[in-house]
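Trainee: Make a model of this:
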Amino acid sequence: MSAHPLPAAALPAAALAEAPLLRRDADGVATLTLNRPVARNALSLGLMAALEAELHAIGQDPAVTVVILAAAGPVFCAGHDLKELRADPSRAHYERTFAQCSALMLAITRLPKPVIAQVQGMATAAGCQLVATCDLAVAAAEARFATPGVNIGLFCSTPMVALSRAVGRKPAMEMLLTGDAVTADRARELGLINRVAPADRLAAETEALARQIAAKSPLTLAIGKEAFYAQAEMGLQSAYDYASETMTRNMLARDAEEGIDAFLQKRPPVWQGR
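Mentor: As a prediction, this is how the structure comes out:
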């Protein structure tokens, strides 16, 4: 598997079935599809590395404004590949696996483009972490979310980082300590996901949200996403100081001038990305 997977349309059927990660671009939206349905889209080292590399490539691609992270088959992501983990029970292998996972999650957060999870089924352990890390998430009504590591003697410590930043402390602890799955509706109440859609409308509603966002200034989206995560880690005074400087820098951008002038002149804006 190369670091940059070919677009799905460019792959023959046999290769399409074997490629662990697929990419499709349309209207400023890149859809990345986890394609290990037989393995419940478990995050093998190869899949995590391929996904991280593709995110870095998208970060440099001016034709893409928004990313959708989807998955093939009935399960969104079952977390780490436990068979791969136990195939080499060494400290070095475990450290390499969890470091790769952390690098992937940071790549999503640091990507200067919004990432939307499209969750059609179960998202467990590092799969739940993946959903919590994405900027937005739309789930099918049948989707379920869990951090069940405690049930097999492996506390979901790295998923905890993303989960505890997406939902309140007590709901996060309940999920982590019990391992119980929560429904899509409950996940929305907790703030883990944004929207719940019927299964047959999931892709359409996710794409509609992605295209709505993709119509905005790509520069403004990049500034806003970076600022959102940066200020969240600061104290209140520091956050306001940082946000004020960010607003000033944003106001000096050509797209802000264009957007405000277009609003005052009652016409659609023409974004230049600068």
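
Trainee: For the rest of this, base every contact and every neighbour count on C-alpha atoms.
Mentor: Noted.

Trainee: Next up, the contacts around Phe263.
Mentor: By Cα atoms under 8 Å, 6 or more residues apart in numbering, the residues touching Phe263 are Pro269.

Trainee: Buried residues, the helix or strand harbouring Ser238. List them.
Mentor: Assigned by DSSP states H and E, Ser238 falls within helix 236-251. Residues of helix 236-251 classed as buried by neighbour count (16 or more other Cα atoms under 10 Å): Ala239, Ala243, Asn250.

Trainee: which strands and helices sit next to that helix?
Mentor: Where contact means 3 or more Cα pairs under 8 Å, 6 or more residues apart in numbering; DSSP states H and E, helix 236-251 is packed against helix 218-232.

Trainee: For the helix it packs on, give me every contacting residue.
Mentor: So helix 218-232 is in contact with 65, 109-110, 112-114, 238-239, 242-243, 246, 250, 255-256, 271, 273-274, going by Cα under 8 Å, 6+ apart.

Trainee: sorry, back to before: got the angle for the helix or strand just after the helix holding Ser238 vs helix 218-232?
Mentor: Later in the chain than helix 236-251, the nearest helix or strand by DSSP H and E is helix 254-264. Counting by axes from the mean of the first three to the mean of the last three Cα atoms, to 10 degrees, helix 254-264 points 110 degrees away from the direction of helix 218-232.

Trainee: hmm, back to that, and the angle from the helix holding Ser238 to helix 254-264?
Mentor: Counting by the same axes, to 10 degrees, helix 236-251 lies at 80 degrees to helix 254-264.

Trainee: roughly how far is helix 236-251 from the heart of the chain?
Mentor: How far helix 236-251 lies from its chain's middle: 25 Å, per Cα atoms, centre = their mean, to the nearest Å.

Trainee: Next, the second sequence, to be compared with the first:
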Amino acid sequence: MTGTLRVERFEGWARLTLDRPAKRNALDRALRMALSKELEALRGEASAVVLAANGDVFCAGLDLKEREADKAQGDRDSANDEWRALALLLREHPAIIVTAVTGLAIGAGATLVGVSDLAIASDDAALRLPEAALGSYAALSGPVTQPELSRKRAAWLLLSNEDVPAADALAWGLVNEVRPRDTVVARAGELATRIAGYDRAVVEEIKRALDSAPSAMRNLTGSLDFGQAVNRRIRSRTDAADRELARFATEGPKRSSTMDDG
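Mentor: From the prediction side, this is the model:
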């Protein structure tokens, strides 16, 4: 645990909690570096990482006051480079990143939602990209959210400087679920626990496929070839499929923990 990041490790997964509530969890240099350090430490150890936040606001973006102070002292503004590296680390990390979005996610906070693999939002959550009002394009949060949106929805997000409420974010495909605030972190942990129970090689190859699939799936033949190639990579790393097939033959299908037993 650092002064700005709370770290909790469980069996096969971890939870990283932004812990600057007085600063609305703005990403200053210390928090960016702490996140990068912990994510690197979790390579090969965690199949899933939950990203949560302490306080009413999920993340208010980069710490602009720190950036202004650096400029005033004549220091190089390295925030964009550091933030780009962290965003890429989250997207390319072998673990599944599950974001528990409680409250407002502004700018870089919205990027955290966009680069994650799964996102559970509280019913009072919202996303906002204020960069146009600040004289720039949302250079990270724009590209990670635009592919999920129609052109008009992307334009609204980039230009309106208004909150996109959780219900709209769900309808737009920016989050997976919307739940009461006090259940969000537990739900994210439930998903992380389930994913941690899968064979790690399977999880890593599925995550790899999430980003490589769109370019491969130009037609049906390409789509089928892609699916077979993913499974060949999985089978070259693990015998999980054979083990599960043998278990299925003797025990029958597994039931989801959320499935009603009645």
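
Trainee: who's in contact with the helix holding Ser238 of the first structure?
Mentor: Contact partners of helix 236-251 of the first structure, identified using Cα under 8 Å, 6+ apart, comprise Thr220, Ile223, Ala227, Gln231, Ala232, Ala256, Glu257.

Trainee: Got a ChimeraX select line for the buried ones in those residues?
Mentor: Applying 16+ other Cα under 10 Å to the contacts of helix 236-251 of the first structure, the buried members can be selected in ChimeraX as follows:
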select :220,223,227,231,256
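
Trainee: Now flag whichever of the contacts of helix 236-251 of the first structure is closest to Arg165 of the first structure.
Mentor: Ala232 (9.5 Å; Cα to Cα).

Trainee: Tell me the counterpart of the closest one in the second structure.
Mentor: Correspondence of Ala232 of the first structure to the second structure, assessed by TM-score structural alignment: Pro214.

Trainee: Please apply the same query to Gln120 of the first structure.
Mentor: In the second structure, the residue paired with Gln120 of the first structure according to TM-score structural alignment is Thr102.

Trainee: residues touching Ala46 of the second structure, list them.
Mentor: By Cα under 8 Å, 6+ apart, the residues touching Ala46 of the second structure are Gly12, Trp13, Ala14, Ala95, Ala196.

Trainee: Highest neighbour count among those?
Mentor: Greatest neighbour count in the contacts of Ala46 of the second structure, by other Cα atoms under 10 Å, goes to Ala95: 29 neighbours.

Trainee: isn't Ala72 of the first structure right up against Ala39?
Mentor: No: Ala72 of the first structure is beyond contact range of Ala39, at 10.6 Å (criterion: Cα atoms under 8 Å).

Trainee: Mind checking which of these two has more residues around it?
Mentor: Looking at Ala72 of the first structure and Ala39 with other Cα under 10 Å, you find the greater number of neighbours at Ala72, namely 20 against 15.

Trainee: Quick one: map that one onto the second structure.
Mentor: Matched across to the second structure, Ala72 of the first structure falls on Asn54, judged by TM-score structural alignment.

Trainee: quick one: that match and Thr4 of the second structure, what's the gap?
Mentor: Going from Asn54 of the second structure to Thr4 of the second structure by Cα to Cα, to the nearest Å gives 10 Å.

Trainee: State the span of the second structure onto which stretch 145-165 of the first structure is aligned.
Mentor: Under TM-score structural alignment, stretch 145-165 of the first structure corresponds to residues 127-147 of the second structure.

Trainee: What lines up with Leu118 of the second structure in the first structure?
Mentor: Matched by TM-score structural alignment, Leu118 of the second structure corresponds to Leu136 in the first structure.

Trainee: ok, that match - contacts?
Mentor: Neighbouring residues of Leu136 of the first structure by Cα under 8 Å, 6+ apart: Pro114, Val115, Ile116, Ala117, Ile193, Asn194.

Trainee: repeat that with 6 Å
Mentor: For Leu136 of the first structure, the contacting residues are Ile116, by Cα atoms under 6 Å, 6 or more residues apart in numbering.

Trainee: List the residues that are in contact with both of Asn54 and Thr4 of the second structure.
Mentor: Listed as contacting both Asn54 of the second structure and Thr4 by Cα under 6 Å, 6+ apart are Asp19.

Trainee: Do a quick rundown of the helices in the stretch 1-150 of the second structure.
Mentor: Ranges of helices within the stretch 1-150 of the second structure are 29-41, 64-72, 79-92, 108-115, 141-145, based on DSSP state H, counting those that start in this stretch.

Trainee: relative to helix 29-41, how tilted is the third one?
Mentor: Pointing back at helix 79-92 of the second structure there. 30 degrees.

Trainee: I would like the range of the first structure that aligns with helix 79-92 of the second structure, please.
Mentor: Using TM-score structural alignment, helix 79-92 of the second structure pairs with 97-110 in the first structure.

Trainee: ok now that stretch, how far from the chain's centre?
Mentor: 11 Å.
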